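Q: sharing a model that was predicted from the sequence below.
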Amino acid sequence: MRPFLAVVCYFFFWQVSLAQITMETVRAEEGGMELYATNTGNVPYTVLIDYTELTNLNSIGSSGIVVARPGKSKVLTLKRVTESQSTNLRYTYSFIKGDYSRRSKEETVYLIPLPEGTVATGIRMTHIENRLQPKEENTDYVGVSFRFGLPTEVVAPRKGVVSEISMDKYSDKNNLDFDRGENFIELFHDDGSLTKIMVLSPGSEKVKLGQVVFPGDVIAESAGESYNSGLHVRLANMKPVKDGTTKLKYEMLPMKFVSKEGVSDVAEIQELVVVHPDEVVTAEMSKKEKKTYEAGN
């Protein structure tokens, strides 16, 4: 392995909700109530309902956390408890992108989001709080960075729906450790999680919102020339979870990547050769998608 100078990578995450989620209450049969959600986005959102008044009503199949699919859908049924008594309902709600309820059937393996044959250095990222010299190091998992030598294409690391694109940030700064205005493309996956692919060249996106992409599909061009660490791409995978009784947050999920050297969670700095094995590329495809892929190869 060639000599390598370790450079710390910082990660900062902020929540952006592009969809407008609205809730509607409808009187149901036998005195109950039904809640409908309208989601103007192209992927599901997790919605947390906080009841400020719930009189003579019980929810069926939910504890107040529901999923709003794209479009309009019924998300909750409230049944009247005592027929002779009146009912009343007041609530507030919050929401974030992603589906808390979905689970992956098998362990997911990611492609390193670069063309096959690229030599990249994988680095486990550290939380930006550590840059502020805290008394204790924040060891929370926040994603992985891959460094490489020459400008290149960036590809999708796994199958997903393009759920957000932010590619209009131009930086005139140099010697950066971190830039809050990083360009990114976000993918929504069948397991309900989201992967954000960051540090992309402005205006270089090759995909559009709502598009389904597959592992290895080109999504943008690389960037990072203005960073101390040079050209690199960062990835973070996250999923909605309940934080206490009245809040939602994202839980950062560890990722495993395939390379010529094997499958690794990049716990240590590693030099890796990018490969795109068919079994990883097709792992999340439907039977129809897999058949189309195999016919073209």
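A: It's in.

Q: CA atoms for contacts and neighbours, from now on please.
A: Will do.

Q: the helix or strand hosting residue 58 packs against which elements?
A: Element membership of residue 58, judged by DSSP states H and E, is strand 57-60. Judged by 3 or more Cα pairs under 8 Å, 6 or more residues apart in numbering; DSSP states H and E, the packing partners of strand 57-60 are strand 71-80.

Q: ok, second structure coming up, stack it against the first:
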Amino acid sequence: MLVVLSVLWLALAPVAQAGQVYRWTDADGITHYGDQPPRKADAEVSTIPVYVEPTAIARMRIEPVGDRYHVWADNRLPGPIEVMLDFTRHNNTVGNPMLPARATVAADGSALVAVLRAREPAQPVSFELRMDSLPGNPSAAPQDVQYQLPLQLAALPGSGPRIDQGYGGRFSHRDPENRYAVDFATPIGTPVLAARDGVVMQVESGFDRTGLDRDKYGGRANFVRILHDDGAMTLYAHLKPGGVLVRVGQRVRGGQQIGLSGNTGFTTGPHLHFVVQVNRGMRLVSLPFRMGGPVGPLRIVDESPTPL
């Protein structure tokens, strides 16, 4: 049996590698480099920015087993993901289950997505595959909880947080992924806080560009994504270059500082983009949320002219 195969995988929400390198000199005069700052507070630390393209959140793996091909998805995140496998080209090849096929992959785990075989055993087989991946468990059932303000009040100008764009904002909150997002206007460098306990699922900190070209910058910005125990995920976006202060897999508490606000990606000015999201079957959707403010519940205006 002649076999020709190739693979293509696409991460809809990539994982970024370290965006900066730390350099410091110890008491003996020896210079050190690392992707985390030293624990000793008396060390003089400088940073070296490094621009690194994000990598896929999942890896596709094909294992020949007899006359069949087992297609696996390996999850690189410390939280669940969903993948969808499909042919981009195939000849005399069928899958079990039939493609496109979906699978949920546990944190740092692997899942068998499909088994491929020849439709006619005596004929040549060839195929190309594509695997899309998305963070979150599609079966998640988020609870109705009150989130904490994701910015340090003492660092905000005036009397408290100012919302530049609320639910359904015309500029960038009209798609399901951001329908219930909130943009907090804040100076660059404002401490960003976790709005709830959770595990850091994704980060990007090495992006240093901004602009109003949606095609060029719409999918890129420095961010932190936190997974919560009920499967909901909070996203803190447009952080400054090098403004991520946590690492993937780290457990954080509500109110803990996780980053510094900035102005990266598709944006008109410095702000923090905050949104609660859940995976609903290979698509991220945003959820309305309750949030505590400095003098009671935060009032979020729905700017949509008509319900979406």
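A: Structure received. The structure displayed is predicted, hence computed values, not measured ones.

Q: for burial, what's the neighbour tally of the corresponding residue of the second structure for residue 259 of the first structure?
A: In the second structure, the residue paired with residue 259 of the first structure is residue 293, using TM-score structural alignment. The number of residues packed near residue 293 of the second structure is 16, by other Cα atoms under 10 Å.

Q: ok, residue 293 of the second structure to residue 147 of the second structure distance?
A: Separation of residue 293 of the second structure from residue 147 of the second structure (Cα to Cα, to the nearest Å): 9 Å.

Q: tell me where the stretch 101-250 of the second structure has strands.
A: Using DSSP state E, counting those that start in this stretch, the strands found in the stretch 101-250 of the second structure span residues 101-105, 110-118, 125-135, 146-147, 162-165, 182-185, 191-193, 198-204, 210-211, 222-227, 233-244.

Q: to residue 48 of the second structure, which of those strands lies closest?
A: When these are compared by Cα to Cα, strand 233-244 sits nearest residue 48 of the second structure, at 9.5 Å.

Q: what's in contact with the closest one?
A: For strand 233-244 of the second structure, contacts defined as Cα atoms under 8 Å, 6 or more residues apart in numbering pick out 19-20, 49, 136, 188-189, 195, 203-208, 221-228, 258-265, 267, 270-278.

Q: same check on stretch 263-271 of the first structure?
A: For stretch 263-271 of the first structure, the external contacting residues (Cα under 8 Å, 6+ apart) are 1, 6, 109, 119-124, 144, 254-258.

Q: do that again at 10 Å, thanks
A: Residues outside stretch 263-271 of the first structure that contact it (Cα atoms under 10 Å, 6 or more residues apart in numbering): 1-2, 4, 6, 109-111, 119-125, 143-148, 254-259, 261, 272.

Q: what's the spacing between residue 279 of the first structure and residue 51 of the first structure?
A: The value you get for residue 279 of the first structure to residue 51 of the first structure, if Cα to Cα is used, is 46 Å.

Q: who has more neighbours out of those two?
A: Applying other Cα under 10 Å to residue 279 of the first structure and residue 51 shows that residue 51 carries more neighbours, namely 13 against 9.

Q: please pull up the equivalent of residue 21 of the first structure in the second structure.
A: In the second structure, residue 21 of the first structure lands on residue 59 (TM-score structural alignment).

Q: and whichever strand or helix holds its match, how far from the first structure on average?
A: Using DSSP H and E, residue 59 of the second structure maps to strand 58-65. When the first structure is superposed, strand 58-65 of the second structure averages 4.4 Å from its matched positions, counting by mean Cα distance after the TM-score superposition for the first structure.

Q: just how off-centre is that strand within its chain?
A: Distance, stretch centre to chain centre, for strand 58-65 of the second structure: 24 Å (Cα atoms, centre = their mean, to the nearest Å).

Q: quick one: the helix ranked longest in the first structure aligns where in the second structure?
A: Longest helix of the first structure, by residue count under DSSP state H: helix 287-295. Aligned by TM-score structural alignment, helix 287-295 of the first structure falls on no residue of the second structure.

Q: swap in stretch 211-220 of the first structure?
A: Taking TM-score structural alignment, stretch 211-220 of the first structure hits residues 250-259 over in the second structure.

Q: spatially nearest residue to residue 272 of the second structure (excluding sequence neighbours)?
A: residue 184 (5.1 Å; Cα to Cα, 6 or more residues apart in numbering).

Q: surely the one you found touches residue 262?
A: No - contact criterion Cα atoms under 10 Å: residue 184 of the second structure and residue 262 do not qualify, at 11.1 Å.

Q: neighbour count for those two, which is higher?
A: A count of neighbours by other Cα under 10 Å puts residue 262 above the other of residue 184 of the second structure and residue 262, at 30 against 20.

Q: and that one, what does it touch?
A: Applying Cα under 10 Å, 6+ apart to residue 262 of the second structure gives the contacts 186-192, 208, 221-223, 237-243, 269-273.

Q: now residue 248 of the first structure
A: Residue 248 of the first structure is in contact with 46-48, 65, 94-96, 100, 240-242, counting by Cα under 10 Å, 6+ apart.

Q: secondary structure class for it?
A: Following DSSP: H, G, I helix; E, B strand; the rest coil, residue 248 of the first structure is assigned to strand.

Q: now it: how far from residue 269 of the first structure?
A: Distance, residue 248 of the first structure to residue 269 of the first structure, using Cα to Cα: 33 Å.

Q: picking up where we left off before, what's the closest of the strands of the stretch 101-250 of the second structure to residue 73 of the second structure?
A: Among the strands of the stretch 101-250 of the second structure, strand 110-118 sits nearest to residue 73 of the second structure (Cα to Cα), with 5.4 Å.
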